[in-house]
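> Sequence first, then the predicted structure:
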Amino acid sequence: MRKKNRNKLAVMLSAAMLMSALPGTAFAESATNPAQAASDAAGGASSSSEGSAGQIETEAPVDVAITKEKAEALARQYVSIPKEYTLQGASFSMDVLAGGKRNAWGLDFVKKANGKHVGSIYVRIHADSGQLLEFSSYTNNPSAKPTYPLKVERDTAQEIALKFIAAVAAKYEDQIQYNPDYGAQLLPPLTGAVTHHIRFDRIVGDIPYVDNYIELQVDSEGHITSFSLQWDDTAVFPKVDTKLTPEEAGAKLREAASPQLSYIVPHNPQGVRKPMLSYDLQAIAIDAVTGELKGSNEHYYRAGTVSETPVSEKPLGEAPKAGTVTEKQAVDAVKAAFKLPGDAELSSSNYSEQHNEGTGTNEAYWHLGWTIKKDGKETGSAHASVDGRTGAVRSYYIYYHSEQAGGNQSVTLEQATTLAVEAVKKHLPWLAHELYLVKPHPDQYKDIQPGEHTQYYLSFVHKVHGATAEYDNVGVAIDSRTGDVVNFDANISSFAYPAEAPALISKDAAVDKWMDYYRTQLTYRLVQQFTWNGQPIPIEKYKVMLAAGEIDANEVKTSTEAELVYRLVPKLVEESVFLDAQSGDWRNRETGEATQLEKPQAADIEGHWAQRQLELMVAYKALDVKDGKVRPNELVTRGELIKMLVLARNAGRSPILYGAADGAEGKASFDDVASNSSYFVYVESALEQNLIDIGDGSFNPEGKVTRDEMAELIVRALGYNALANYDYIFQSNFKDAAQIANKGQAAIAVGLKIMSLSDGKFLPKKQVTRAEASVAFFRYLQSRADLQEAPIRM
């Protein structure tokens, strides 16, 4: 809604100026009585000239209760805008609501220093009531740095948000309910640069209306950086005497659920990527009173509906054999496939080869271009891509600089569809039984007049054994006057699929799994109602009748009403997942690795001296949990330690390797950490970042780690390893200094309180436990935040 359809009344602020961080307490203190502030402004309070230098003084041509000057006065009271922030721009806009409209002022305040923008605050004020609708702020302060762990956790941020709401939107206090799911981070943060997203949903008769809410952002220092009141006071909610129970609704939703099969290709950093079968289930909703499914459960794709049957029942030919295709053969293939004008001149030809690491195959392509001339003048061009191994045309496109004569014929959508299907049969005969036409919606080309020159775009979905290959697509464009194919694009991957359909879990079993993923939510939602000749008509029928010209849009009355529904809403899950249609396991959508919706809890760390740090490592899977135990007092392995370090440096995300995995071979740098090892990506990433050395070519992932080795690893991660080699500049009084190989590193680790001494001894040969390693890396995160260097200002 922000800044939408604004009419500019003054010089507007650059889009790059966004938000500033001012203490939330300052905001709350400045608006202890916002109702009084609004009343004062509406009664004639004028903005102070103080802090308004540079403002363009104009009288806004609008008739509302709150003038621009009053809106500025309110903004400065609500948000406590410092006087050095001047009003840079103002805009007036109107929002359409369910039963009316809302006028609003948008105000941009800017702070400048030495001619540069160093801060900005945007405020939106209701132009009739004076209510604060929105604010956001930004300060360019490169010297500010976050601390770790967070000073303000999410529960405290919630309290700060409630205090601010009480100050600026008190009338809504008893109509909202905290939404614990929105913006929640299931994984504890590994950095102090965190903003808490807090939302309070509107409650109507004990039922949430989740499309209305109050949302705030609170940073880890406790500053409110944004506020948004998304609320429609004109919405009318129906009185509901009876409704389905949650159990009845769950049964109805389960009955309506229809999982769809699809192939997806998770990213595999360890070698060749392989398609995996997934059962997908989109969230659906039912009427909370009748249990009727709301909306269509048809499978829509792009701008149409996927046909239930393929282009042909069986393959219409064999796939072309791989070989070597010459330029002449590539050119002949294009000329044989499409109506390339006879006077077209070949103007460009390029051949390229590449190894596709994702599929493990070698690919080659001819990229060809033609210039089309008439009477010696260039009138158009054509381009094509041909598979350099098989000679199959992958893409074709022809373009004319000016409209060409096309005769008197006019191709209908139905005729264009037939032509597109025939083109697919001709150019992809070996795939015709796996390609499904996407039928365009009836009104997509309703405005085309007879003889008008345009193009029909038809697309096809690739299905293998009934499962949609989401990464493949085929598109055909047909000229509406000539019926010629003017664009053909066959983006079909070279993945290998099983000859026979694999055994799958049942659809009922898939639904059971997905019902564990979703939760059932009772809520209101707004829907448009259409009435024609005094009778209500469904939106689908309205669109069809309008497209067919059976009704005039001006004859149809529209209204917006609220309806009560039960709907499926995803539960909080740490990662993006998919359901393996063959095994029934949940898998990570990015990596394809097996996972769980609910992570196992370690039963042997409750009350442990390193409980918090161990929980952090377990949350990020840096330490595994076996049989419900994390085994904190066991010795940590080299593989586990490297995984901890890389995750810590990468904010908890698994690293992406560039060039470490070599296609099908999955070539590894160390002879004892193969590409299928769970440590592979972490060890290779550590090597790329110069955290470890190649040495003799072995890594020994299951080997144990001494305190001496861990100190060097941590100091390398901090970027001080070269400095640590000058150990004589560090003051250290270790009793066992003579036994320490890495004295400078030990001194830095101890000096930063990442590692500690025992009776004055560093104990360099002592092997590190899983708990000790967890604590060390937690302290590493703290030190990394403390050591963040601010730039020197000259």
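Thanks, I have the structure now. Since this is a predicted model, take the numbers as computed values, not measurements.

> from here on, contacts and neighbour counts on C-alpha atoms
Fine.

> can you give me the strands in the stretch 51-200 of the chain?
Secondary structure of the stretch 51-200 of the chain by DSSP state E, counting those that start in this stretch: the strands cover 86-97, 100-113, 116-126, 132-139, 176-178, 195-204.

> Minimum distance to Q582: which of those has it?
strand 195-204 (37.6 Å; C-alpha to C-alpha).

> Dump the strands of the stretch 51-200 of the chain into CSV; add mean neighbour count and distance to K766 as well.
Below are these laid out as CSV (neighbours: other C-alpha atoms under 10 Å; distance: least, C-alpha to C-alpha, whole Å):
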stretch, mean neighbour count, distance to K766
strand 86-97, 19, 62
strand 100-113, 20, 55
strand 116-126, 22, 52
strand 132-139, 22, 48
strand 176-178, 18, 49
strand 195-204, 22, 40
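
> Tabulate these (TSV), appending distance to H223.
Below are the strands of the stretch 51-200 of the chain laid out as TSV (distance: least, C-alpha to C-alpha, whole Å):
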stretch	distance to H223
strand 86-97	21
strand 100-113	18
strand 116-126	14
strand 132-139	11
strand 176-178	19
strand 195-204	9
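
> ok, and here's another one to check against it:
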Amino acid sequence: MKLIKKAAPIAVASALLLSIAPQAWAADEPAATASTQSSLPFPGQQEGKTVEPTVTKEQAIELAKKYVTIPADYKLESASLNAFWGYAGQNIPSWSLNYTKKIKDHYYANINVSIHGLNGKLTGYNAYTADPEKKPSYPPKVDFQAAKNIADGWLKKLNPDETVQYNDQAEKSFRTPLNGNYTYNIRYDRVVNGVIFPQDGINVDVNGEGDVLGYSFRWTDGVTFEQGVQPIGLEKALQAFRDKADIALSYEIPYQPREERKPIITYSMNNFMIDAGKGQPWNPLNLPVLSGSDKKPLTDKPLAGKPASDLNLTKEEAIAKATAAFGLLKGYKLDNASYNEQIDPTTGKTSASWSLRWNVDSSDKDSKLRGFEGAWANVNAKTGEVTNFSRNIPYTVDGQTKFEPKVGLDEAKKKAIEFVRQYLPAHTHQLVLDDAGLQQVSEEQLKELRTWDIRFNRVIDGVNANHENVSIGIDRETGQIVNYYGSLSEIDYPTTKPEVISEEKAKDLLFSQYDVQLSYVASQGFGTYAGNSIMDQKLKVMIAAGEIPPSALNASGKVEAKLVYTLVSKYTREPFFLDAQNGQWRNASNGEPIVLETVKATDIDGHWAQRELQLMLDYQALDLKDGKVIPNQAMTRGEMIKMLVIAMNGGNYGIYYGAERTASFKDVANGSAYFAYVENGVDRGLIDPGTNFNPNEKMSREDMSQLIVRALGYKQLAENQDVFNKNFADASELKHVGQVAIVVGLGIMSLSDGSFKPSEDVNRAQAATAFFRYLQKREELQQAPRFY
């Protein structure tokens, strides 16, 4: 194995590397069986023949035992031969072996191994056990570096000849986990000519105990890598990205905000690659690099007011609205009509709609609709507006996948604009035609387009409205509208653009979240991979159904990889966006301000609780004040419940309660910074609802002991005070002897000169330490896994 330790690869690598899914448990008596699964044929496939394996079942079994440790009490449950599509139009064989361990007819553990049917390589491994005696420890026994060392050992054993590079993206985003049941995902990317090819590579999964639970290998054969290119260099590549980036203003709405859902104006940019030799934008599959088009709406003012919302359409009236907009569906018959009402979580308004479905009338022997499947429509029952319409049409025309269209782009755009003006007159002043992609489609690709897809973006005073748009699909043969989708909401957007930071400053911030990386990327197709390639299977089905053209895949057997520069995200822990008004990063889930870099306090280096305080800072369970954590500052009740809830939720602080949630305490209303944590604490039984919570009061040691005992699930046990040791010097001052005895007995909290000091305030360092110990004991005391 040749291992290169350098920078991180492109972000798409993990998406393109698909691991092997575990086989389903066999229902009958365990037995080794073999079966062949054929791939679906599709237009453009050369042979479609399954390649016969050169590795027999018996050889695959022996190889599996060589590669991984399979305990003697594991029995071979099944051996399946599967076939997966490859670049040369062939189906590549792969053996999938499933080993299980049973105890009293219950499945106890399993190991899945995948062996390449041609070269005998290990392409996949997954292990699972429900051993009740094996509980994870906290903190994990192995840290990230130790897990990487274990993964390196697997590479040296299994892949001594492949040249790979360690992908440090996961390590850069790593935070110490909040539970012991943790898996480190160690990734290595293929290297060719000193450049990474991240669509190929190796994944090794190591748990906190140091056990390898997963392995996957993808290595594409027959790739031609671009040669003779002199890269322009990282500095010029970064400048090319800046010059070509389309910076746009948009309104984003967090889907789980702490307060009422309101639009936040943001800056964003398109994602693309740069041709390493030419310095121009490029992307795979020869698709055009999309960019923003003119922001001028169809009209300066709306052509009409918004329709009244009091129609309450009947089924017949809804059908009439749909057929008036899209024409009578001759040869179809209505198959289903359903009425639905729902409350919009964003606006709180009740909406009603009719969902209509037509199928081709099979009784019409003279029907010209052979190959057509049906049509669907949604009609707003209150306003009479048609919100969706779709008519399935075959991809081919007279058996041909390429044809000369009878309807040109200009004619299609004109028809789409006329439709919008007629049926969406109240929105024409906010709808902008976006045809940038269509204008860049090559002549060859145009011959395979069955429909013109005309898109109108909703833009309000130059700001895109939360990805809202209207999309119209026009048949290039008949000129009919065969697809229509409108996502225009009733959200209260600003009518004029707010004050925002400059576009140049926004670019600085947006590009600060990326590194520029030189890499190879396959120009077409998705590679030969003897594994469970869900992507390949889905694409073949889509092509066979006529949903995408065959040229989306390279079935010629020629695979080319291009040398490009890519933007590599530095931060992958959670989705976020850039607030255009103040330049802050915000969590996409709740809209709260976040810091992308690891939070560092200036006053905890060398502190006795540095590890515990840093852990709480990493998950924003503690807030900094002027860059300081102030370890000796007393914790408030609000801060304490926030810390505990975040710790119990595994670091997820995006807890959401809508306006319908009634506050459990008068002094922590919906919209308070502590509301979600207090309500979650109530739901978890950590605190009981009452008149006041007093979030700004200091937290006492005895009150903290109650929270921890409830978090452990020992509330009822603690109430049996007679069974607990009361030998505390200040036992007479305790209101909750059971709770104090539990936290002291478990070592979560300690005594001082034999006294617990129940009324003493808890400071930040003490709280972080107590919760760290709580996490340790939670792992030790958790219930054993159940058999299934």
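That came through fine. What you see is a predicted model; the values in this text were computed from it and never measured.

> V289 of the first structure: which of the strands of the stretch 51-200 of the first structure is closest?
Once those are compared by C-alpha to C-alpha, strand 195-204 is nearest, at 16.5 Å.

> And the closest one, what does it pack against?
Judged by 3 or more C-alpha pairs under 8 Å, 6 or more residues apart in numbering; DSSP states H and E, strand 195-204 of the first structure is in contact with helix 154-168, strand 176-178, strand 207-219.

> Looking at the strands of the stretch 51-200 of the first structure, spot the one closest to G369 of the first structure.
strand 116-126 (48.7 Å).

> what's the mean deviation for that closest one versus the second structure?
When the second structure is superposed, strand 116-126 of the first structure averages 3.6 Å from its matched positions, counting by mean C-alpha distance after the TM-score superposition for the first structure.

> Any chance you could list what contacts that strand?
Applying C-alpha atoms under 8 Å, 6 or more residues apart in numbering, the contact partners of strand 116-126 of the first structure are 17-20, 66, 71, 74-75, 81, 85, 102-112, 131-141.

> Just list the residues touching the residue nearest to the spatial centre of the first structure, thanks.
In the first structure, the residue lying closest to the centroid (C-alpha atoms, centre = their mean) is S576, at 10.4 Å. Each residue near S576 of the first structure by C-alpha under 8 Å, 6+ apart is listed here: N588, R589, E590.

> distance of it from N650 of the first structure?
18 Å (C-alpha to C-alpha, to the nearest Å).

> same check, this time on E574 of the first structure
From E574 of the first structure to N650 of the first structure the distance is 17 Å (C-alpha to C-alpha).

> Those two: which is more packed in?
Comparing E574 of the first structure with N650 by other C-alpha atoms under 10 Å, the one with more neighbours is E574, at 16 against 13.

> follow-up on the earlier one: I'd like the distance from the residue nearest to the centre of the first structure to H355 of the first structure, if you could.
From S576 of the first structure to H355 of the first structure the distance is 29 Å (C-alpha to C-alpha).

> cool, Y365 of the first structure as well?
Y365 of the first structure is 12 Å from H355 of the first structure, by C-alpha to C-alpha.

> So what does I742 of the second structure match up with in the first structure?
In the first structure, the residue equivalent to I742 of the second structure is I748, according to TM-score structural alignment.

> Y514 of the second structure now?
So Y514 of the second structure corresponds to Y518, using TM-score structural alignment.

> Next: P425 of the second structure.
P425 of the second structure maps onto P429 in the first structure, by TM-score structural alignment.

> which residues touch the nearest residue to G651 of the second structure once chain neighbours are set aside?
The shortest distance from G651 of the second structure to any non-neighbouring residue, by C-alpha to C-alpha, 6 or more residues apart in numbering, is to Y619 (5.4 Å). The contact partners of Y619 of the second structure, by C-alpha under 8 Å, 6+ apart, come to I646, G651, N652, Y653.

> Now for the last one: which residues touch it?
The reference is to Y653 of the second structure. Y619, Q620, A621, I646.

> From P345 of the second structure, how far out is the residue lying closest to the second one once chain neighbours are set aside?
Just to be clear, that refers to Q620 of the second structure. Nearest residue to Q620 of the second structure in three dimensions, chain neighbours excluded: Y653, at 7.7 Å (C-alpha to C-alpha, 6+ apart). From Y653 of the second structure over to P345 of the second structure the distance is 21 Å, taken as C-alpha to C-alpha.

> and what of V164 of the second structure?
48 Å.

> same check, this time on K507 of the second structure
Following C-alpha to C-alpha, the distance that separates K507 of the second structure from P345 of the second structure is 33 Å.

> Which of those two has more residues huddled nearby?
A direct count of neighbours by other C-alpha under 10 Å for K507 of the second structure and P345 places K507 higher, at 17 against 12.

> Make sure the more buried one is actually in contact with D243.
No: taking contacts as C-alpha atoms under 8 Å, K507 of the second structure lies outside contact range of D243: 10.0 Å.

> Name the residues contacting each of these two.
Common neighbours of K507 of the second structure and D243 (C-alpha under 8 Å, 6+ apart) do not exist.

> buried set for stretch 669-676 of the second structure?
Using 16 or more other C-alpha atoms under 10 Å as the test for burial, stretch 669-676 of the second structure gives A669, N670, G671, Y674, F675, A676.
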